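Chemist: only geometry, no sequence info:
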């Protein structure tokens, strides 16, 4: 099972939308505090709709707590400061993909320790970043694609309407 990690997320609607995406993708969500909201906040629940209770979510008091509780985690760091694209790596089925807070990203002191595992989503110059929820969806679904969408429905079905 893949893992999405949000380092100090600030906007409840983003985290709610990411939580919904994680449920749809059978992916765990890890939240590293401090959070810019309370987990029982209405905006978080509204964005996550009725999926929040189905979410496998774990919170951590800080980054050190996250590392201590996941000592063998293979972590990819999504950052605009990376030199390689998110499509340039092979995602392990149980890897962790970390995203930083909306206003500042992942702190550089963390990125420096994981320089070889930093990835970016290509963008035109002079754009600061994409929306956090969009970024998570882009990278997560590439990781899922690389792992053959394990355990997911690959076909939809049309319902024929009779007139």
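Modeler: Okay, I see it. Just so it is clear, the model here is predicted, and its values are computed rather than measured.

Chemist: please count neighbours and contacts with C-alpha atoms only from this point.
Modeler: Noted.

Chemist: show me the contacts for the nearest residue to residue 41 once chain neighbours are set aside.
Modeler: Leaving aside its sequence neighbours, residue 41 sits nearest to residue 12 (Cα to Cα, 6 or more residues apart in numbering; 7.5 Å). Going by Cα atoms under 8 Å, 6 or more residues apart in numbering, residue 12 touches 36-37, 41, 43-44, 47.

Chemist: and with 10 Å instead?
Modeler: 18, 35-48 (Cα atoms under 10 Å, 6 or more residues apart in numbering).

Chemist: same check, this time on residue 120
Modeler: The contact partners of residue 120, taken as Cα under 10 Å, 6+ apart, are 77-88, 129, 135, 139.

Chemist: my hunch is that residue 111 is in a helix, does that hold up?
Modeler: Yes. Assigned with DSSP: H, G, I helix; E, B strand; the rest coil, residue 111 falls within a helix.

Chemist: count the neighbours of it for me.
Modeler: Close neighbours of residue 111, defined as other Cα atoms under 10 Å, add up to 19.

Chemist: repeat that for the one 10 residues further on.
Modeler: Close neighbours of residue 121, defined as other Cα under 10 Å, add up to 17.

Chemist: I'd like the distance between it and residue 72.
Modeler: To residue 72, residue 121 is 25 Å away according to Cα to Cα, to the nearest Å.

Chemist: another one to put next to it:
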């Protein structure tokens, strides 16, 4: 596991992830983009879970992974110049209008409930991926949300692109 205080222009944090294959896929994305990954407990699985390992394939040695007991503990390890960017299906700056900065932390919520209000309130910004086929606020008539690993890949790529990481 890595030290999150190490300088990194961008990092991903998962708040209370529940589904092992999603976390494994996100770890794979982080390895490919060379973005550190932080998991904020409680987790809905064990780090030894075979589905988690299978989704991450043999890329786990290339993931800068850290695990934290809660969001406050995670934030204490971050450099002073970080911004916490909440990634949510509603109420945020559209991704195409979001301006990422070096030191940003992309925070994603649980697969079943997203980012709780108390966590959203601690974010410096919230960004949202526009979905023309989105469901209504009541969850009717369309897609309620993207898969967590897909959303993480989209936001991570856009942020890295803006920061000139690739």
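Modeler: All right, it came through fine. Computed from a prediction, not measured in an experiment: that's the story for all the values here.

Chemist: can you calculate the TM-score here?
Modeler: Overlay of the two chains. TM-score (TM-score structural alignment, normalised by the length of the first structure): 0.86; 149 aligned residues with a Cα RMSD of 1.4 Å.

Chemist: just want the most central residue of the second structure.
Modeler: Centrality entry for the second structure: nearest residue to the mean C-alpha point is residue 108, 3.8 Å, by Cα atoms, centre = their mean.

Chemist: show me what it aligns to in the first structure.
Modeler: Aligning on TM-score structural alignment places residue 108 of the second structure opposite residue 99 in the first structure.

Chemist: got it, and residue 83 of the second structure?
Modeler: So, by TM-score structural alignment, residue 83 of the second structure is matched to residue 74.

Chemist: which residue is the nearest non-sequential neighbour of that match?
Modeler: Excluding the flanking residues, the one nearest residue 74 of the first structure by Cα to Cα, 6+ apart is residue 95, at 5.1 Å.

Chemist: superposed on the second structure, where does the top helix by length along the first structure end up, distance-wise?
Modeler: Determined from DSSP state H, the single longest helix within the first structure is helix 132-146. Here helix 132-146 of the first structure, set against the second structure after superposition, deviates by a mean of 0.5 Å using mean Cα distance after the TM-score superposition for the first structure.

Chemist: equivalent range in the second structure for that helix?
Modeler: Going by TM-score structural alignment: helix 132-146 of the first structure matches residues 148-162.

Chemist: buried residues, that stretch. List them.
Modeler: Burial within stretch 148-162 of the second structure, assessed by neighbour count using 16 or more other Cα atoms under 10 Å, is assigned to 148-149, 151-153, 155-160.

Chemist: quick one: that stretch to chain centroid distance?
Modeler: 9 Å (Cα atoms, centre = their mean, to the nearest Å).

Chemist: again, but for stretch 110-129 of the first structure
Modeler: 15 Å.

Chemist: ok, now stretch 50-67 of the first structure?
Modeler: Counting by Cα atoms, centre = their mean, stretch 50-67 of the first structure comes out at 11 Å from the chain centroid.

Chemist: contacts only, for the nearest residue to residue 106 of the first structure once chain neighbours are set aside.
Modeler: With sequence-adjacent residues excluded and distances taken as Cα to Cα, 6+ apart, residue 106 of the first structure is closest to residue 100, at 4.1 Å. Taking Cα under 10 Å, 6+ apart, we find residue 100 of the first structure in contact with 5-10, 32, 77-79, 106-107, 132.

Chemist: returning to what we had before: the match of residue 83 of the second structure: neighbouring residues, count only.
Modeler: 14.

Chemist: list the contacts of it.
Modeler: 3, 91-92, 94-97, 117.

Chemist: report the buried members of those residues.
Modeler: Of the contacts of residue 74 of the first structure, these count as buried by 16+ other Cα under 10 Å: 3, 91, 95-97, 117.
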